[in-house]
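Asker: Let me see the structure of the following:
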Amino acid sequence: MIDLRRVQVLRVLAEHGTVSAAATALYVTPSAVSQQIRSLATELGVELLRREGRNVRLTAAAEALLEHADALYEHWERARADIASRDMELTGTLRFTGVSSALAAVVAPAMALLRDRHPGIDTHVRELDSTQIFRVLLADSADIAVGFPTATTPPVDDPRFEQRVFFDDIQDLLVPSGHPLAQRESVTLRDAATEPWILDEPGGDTYDTVITSCAAAGFTPHIVHHVKEWFAVSTFVAQGFGVCLLPRLAPIPNEHAVTRIPLSGSPRPIRTIIGGIRRGAGDHPVIAAGLSALAEVGHDIAAG
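Answerer: As a prediction, this is how the structure comes out:
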């Protein structure tokens, strides 16, 4: 018999690329990851990893096992859902992960709905970047991930996950209140082509969105500062150090002297807020309740 927990370790190792990174994702030691892989290899009677200097590489046998692992885990998730659906009362812990703006605007209100409607459900939240949320989902360290697609998030047809669209988060141009553009009702993205820009680091959640949108508008932004957290970004804009694109979900402190200007014309950048679960888990009654609450909040945001 194959221990599915060991197959899961192999899946996480394949996703993260190194034993150390897999151990971090699984909250175990690197030696524990190595031991699990060795035990799985013994169970199968094949070699699963090969050393290449300080790194490891999956063998052809490991790749073949992973092709079957996705289907195995989908069946397992459906089995868990079927077992849980036999209980009349919804109980258990529902674990959310997501980006900060989505947690504040979507997940927190959804958790409040769950608290009122299903007091037997405990909730837990973990803030992460969109580049990380699917990894903790795969590692079974979260049940529902809420974020938006980036260059590194899994495609919609990834066999390991199911993805659901909640709503589109429109982005505006944020400028200092005394800026010449601040008096206009709307601007095009190209109107800011000569401005200094404030972005997060390359590879961050919003970096690719801004770069791609500016390229579509016919220019490359002149990036002068790399700032990630929206409160800090708004502060730097208020002090005249640059402009940025700000999602509607991200609030602006009243004391910041900034102006949010709607974008017109093309392109009009948006962030599509999505929810992700492990494939097959959608019928689990607790997870289904969480998805329903998120969809309800998302509908209200889109309507209002």
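
Asker: alpha carbons only for contacts and neighbour counts from here, please
Answerer: Noted.

Asker: Can you tell me what sits against stretch 263-275?
Answerer: The contact list for stretch 263-275 (C-alpha atoms under 8 Å, 6 or more residues apart in numbering) reads 102, 144-149, 163-173, 186-189, 209-210, 213, 216-217, 247, 291.

Asker: The stretch 201-304 of the chain: strands as residue ranges?
Answerer: Along the stretch 201-304 of the chain, counting by DSSP state E, counting those that start in this stretch, strands occupy 222-226, 244-247, 258-261, 270-278.

Asker: Of these, flag the one that's most buried.
Answerer: Among these, ranked by average contacts under mean count of other C-alpha atoms under 10 Å, first place goes to strand 244-247 (a mean of 24).

Asker: list the helices and strands that strand packs on?
Answerer: strand 161-176, strand 196-199 (3 or more C-alpha pairs under 8 Å, 6 or more residues apart in numbering; DSSP states H and E).

Asker: Second input sequence below; structure requested for side-by-side comparison:
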Amino acid sequence: MIDNRLTMLSMIARHSTVTAAAEALHYSPSTVSHQVKQLATELGVAVLEQHGRNIRLTPAAHSLLGHVDVMSAEWERALADLDAYSTTVTGSITLSAFSTAASILLPQTMRALNEEFPNLATQTIEAEPSECYDLLLAGDVDLGIVAVTTDTPAGPDDRFAQQFLIDDPLDLMVPLDHHLADRSSVSIADARDETWILGRPGTTYHQLVVANCASAGFTPRIGHYANDWNTGTALVHDGFGICVASRLSRSQDLHPVRRIPLTGEHAPTRHIAAVTRAGAQDRRTIRFALDLLTRETQIVMEQLGKGLGDVP
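Answerer: The predicted structure is shown next:
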């Protein structure tokens, strides 16, 4: 019900370039540029202006998008209100999550949705946290599970409704014969002299670990780069260094290593949340999924924490 050109303008505001906005919406840059110019002509105001080599939204465009956010949220609330007049839930719901959460949480969530609403079609899309927000704005996803990072919207954002799920600790992974392997817990500073295996520079994983090492007073000596938890753990297993891995990842199941809880104020943790478009959180199917995820994530983390830290 919202003019698609307004969605294009909103995505330009999010990404700061027409090219990035077009990529997020799966259009060509020329299409987005033409549509936004057409919108400006119809409205009789400029919505984009040149700023050096780049473009930026005009004050009129920012004012317009404030109204768009309100309209979008009201439309989602209207759909939620209509649930009261429907006896059979039909249509579809699409869920999105980053890889670790997608593999552990999404299958059981979709299974529960299918059992509760037999006529509802479900779909999943694996996507990085920042991409989940694009998919939500574009209407391609109804609910996203994200790890809150520097690349995700900071603070209150009227376009989204966010519900905290769990804190996902990062544990230290060391070889079974490592000198720290007999410890029930360690601080990140205890591994200051080790060779580290980190995600590539620019990734959330890399930034999180380096920042926590810096706050503990050291710079990690990086020997290898691996974005995937399983790859990093495989390298640890074969003696190429140590790494940290998400507790949700269960990566030690494939490559036997010692997983040790990190403690202290510098222990890295990922904050996991479920995100919907503002107003959509009260729709029947989405509320069912949110309530289920809130319960299941707590259960999963409790199960993963059992026995962790016990010295073999």
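
Asker: just to revisit the earlier point, as JSON lines, the strands of the stretch 201-304 of the first structure with distance to residue 115 of the first structure would be great.
Answerer: JSON lines is the format used below for the strands of the stretch 201-304 of the first structure (distance: least, C-alpha to C-alpha, whole Å):
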{"stretch": "strand 222-226", "distance to residue 115 of the first structure": "38"}
{"stretch": "strand 244-247", "distance to residue 115 of the first structure": "28"}
{"stretch": "strand 258-261", "distance to residue 115 of the first structure": "34"}
{"stretch": "strand 270-278", "distance to residue 115 of the first structure": "20"}
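
Asker: Of those strands, which is nearest residue 45 of the first structure?
Answerer: strand 270-278 (28.7 Å; C-alpha to C-alpha).

Asker: Residue 37 of the first structure and residue 22 of the first structure, how far apart?
Answerer: 11 Å (C-alpha to C-alpha, to the nearest Å).

Asker: who touches both of these two?
Answerer: Shared contacts of residue 37 of the first structure and residue 22, counting by C-alpha under 8 Å, 6+ apart, come down to residue 9.

Asker: These two: which has the busier surroundings?
Answerer: The residue with more neighbours, out of residue 37 of the first structure and residue 22 and counting by other C-alpha atoms under 10 Å, is residue 22; that gives 25 against 22.

Asker: ok, that one - contacts?
Answerer: Counting by C-alpha under 8 Å, 6+ apart, residue 22 of the first structure has contacts 9, 12, 13, 16, 30, 33.

Asker: ok, now which ones touch the nearest residue to the first one once chain neighbours are set aside?
Answerer: Counting by C-alpha to C-alpha, 6 or more residues apart in numbering, the nearest residue to residue 9 of the first structure once its immediate chain neighbours are dropped is residue 33, at 6.7 Å. For residue 33 of the first structure, the residues meeting the contact criterion (C-alpha under 8 Å, 6+ apart) are 9, 19, 22, 23.

Asker: where exactly do the helices run in the first structure?
Answerer: Counting by DSSP state H, the first structure has helices at residues 4-16, 19-26, 30-44, 60-84, 100-102, 108-117, 130-138, 207-216, 230-238, 285-303.

Asker: So for residue 182 of the first structure, which of these sits nearest?
Answerer: Checking these against residue 182 of the first structure by C-alpha to C-alpha gives helix 230-238 as the closest, at 11.9 Å.

Asker: hang on, the earlier thing: possible to save the contacts of residue 22 of the first structure as CSV with distance to residue 155 of the first structure?
Answerer: Listed next are those as CSV, based on distance: C-alpha to C-alpha, whole Å:
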residue, distance to residue 155 of the first structure
9, 22
12, 17
13, 19
16, 17
30, 29
33, 27
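
Asker: Just the buried ones among these, please.
Answerer: 9, 12, 13, 16, 30, 33 (16 or more other C-alpha atoms under 10 Å).

Asker: Now for the nearest residue to residue 123 of the first structure once chain neighbours are set aside: which residues touch it?
Answerer: Nearest in space to residue 123 of the first structure, with sequence neighbours left out and distances taken as C-alpha to C-alpha, 6+ apart, is residue 94 at 4.8 Å. For residue 94 of the first structure, the contacting residues are 121, 122, 123, 124, 142, 143, 144, 286, 287, 290, by C-alpha under 8 Å, 6+ apart.

Asker: Closest one of the buried ones among the contacts of residue 22 of the first structure to residue 259 of the first structure?
Answerer: Taking C-alpha to C-alpha as the measure, residue 259 of the first structure lies nearest residue 16 of those, at 40.6 Å.
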